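Chemist: 3D model of this:
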Amino acid sequence: METPKNQSWHWQAVDPSRNVARDYHLWVETDLFGWTTVERRWGRIGTKGQGVTTSFPDRRQADTIAQQIRIRRESAFKRIGVRYQAVE
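Modeler: Prediction:
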């Protein structure tokens, strides 16, 4: 059985004039039991922030959720007035 590739994304939305400094991390990984986890961490840059991890028995379900999260980050400008930029 081939192990699926782990993926991760990291974005930041920064606008000092509006006092916006947001950080967002997203990981899709396979755990030791073969389940696929989607882990998210978000908060103000430089703080611990918040996070949630969700497990899925099927990789396809996890990829669908990760895609929805990525689309939501792309729509940030309409909600907070600042675009998220990918961080390498």
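
Chemist: only C-alpha atoms for contact and neighbour calcs from this point on.
Modeler: Noted.

Chemist: Now do the strands in the protein.
Modeler: Ranges of strands in the chain, per DSSP state E, are 7-15, 20-30, 36-44, 50-56, 85-86.

Chemist: Next, the angle from the longest one to strand 7-15.
Modeler: Which is strand 20-30. 180 degrees (axes from the mean of the first three to the mean of the last three Cα atoms, to 10 degrees).

Chemist: likewise the third one?
Modeler: Taking the same axes, to 10 degrees, one finds strand 36-44 and strand 7-15 inclined to each other by 20 degrees.

Chemist: I'd say Arg22 and Val14 touch.
Modeler: Yes - using Cα atoms under 8 Å, Arg22 is in contact with Val14, at 6.4 Å.

Chemist: structure for this one too, so we can compare:
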Amino acid sequence: MNRRRLSLVGVLLAVLVTTAGVAAAAPNDTARESSPASEAGQRGPPGELPGPVPEFVSGVHDLVSDFLSGGLDGSLGGSLSDRANDVSGA
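Modeler: All right, here's what the predicted structure looks like:
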């Protein structure tokens, strides 16, 4: 009997904590109605997207992809260092 009562209390506590967390995480209706995106009839984050990243970022991603696929000769650190030195010297 004692084990059942403790189990029931544990389950009820878990349900209470879960529903309280969901209620706290859900945005309220007033915030949803007054956002700039909803006024413009759009969905998504308010504001504009950031500008494009510099070109060397794409090069860094290419180096990492080549390293992961096994197509990079040498070390990743050395290749990244060379790429950074090329950018700063240009």
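
Chemist: For the two chains, what TM-score is obtained?
Modeler: Superposed pair, TM-score by TM-score structural alignment, normalised by the length of structure 1: 0.25. Supporting alignment: 32 aligned residues with a Cα RMSD of 2.6 Å.

Chemist: still on that earlier bit, using TSV, please lay out the strands of structure 1 together with distance to Ala76 of structure 1 and mean neighbour count.
Modeler: Shown next, in TSV, are the strands of structure 1 (distance: least, Cα to Cα, whole Å; neighbours: other Cα atoms under 10 Å):
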stretch	distance to Ala76 of structure 1	mean neighbour count
strand 7-15	9	17
strand 20-30	11	19
strand 36-44	14	19
strand 50-56	18	13
strand 85-86	10	12
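
Chemist: Nearest to Ile65 of structure 1 among the ones you listed would be which one?
Modeler: Ranking the strands of structure 1 by their distance to Ile65 of structure 1 (criterion: Cα to Cα) puts strand 36-44 first, at 7.9 Å.

Chemist: a markdown table for the strands of structure 1, including distance to Ala66 of structure 1?
Modeler: Output for the strands of structure 1, formatted as a markdown table (distance: least, Cα to Cα, whole Å):
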| stretch | distance to Ala66 of structure 1 |
| --- | --- |
| strand 7-15 | 10 |
| strand 20-30 | 7 |
| strand 36-44 | 7 |
| strand 50-56 | 11 |
| strand 85-86 | 15 |
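
Chemist: Of all these, which one is nearest Ile69 of structure 1?
Modeler: Closest to Ile69 of structure 1 of the strands of structure 1, according to Cα to Cα: strand 20-30, at 8.4 Å.

Chemist: what's the angle from the closest one to strand 50-56?
Modeler: Using the same axes, to 10 degrees: strand 20-30 of structure 1 against strand 50-56 is 20 degrees.

Chemist: State which helix of structure 1 is the longest.
Modeler: The residue-count maximum for a helix in structure 1 (DSSP state H) belongs to helix 59-74.
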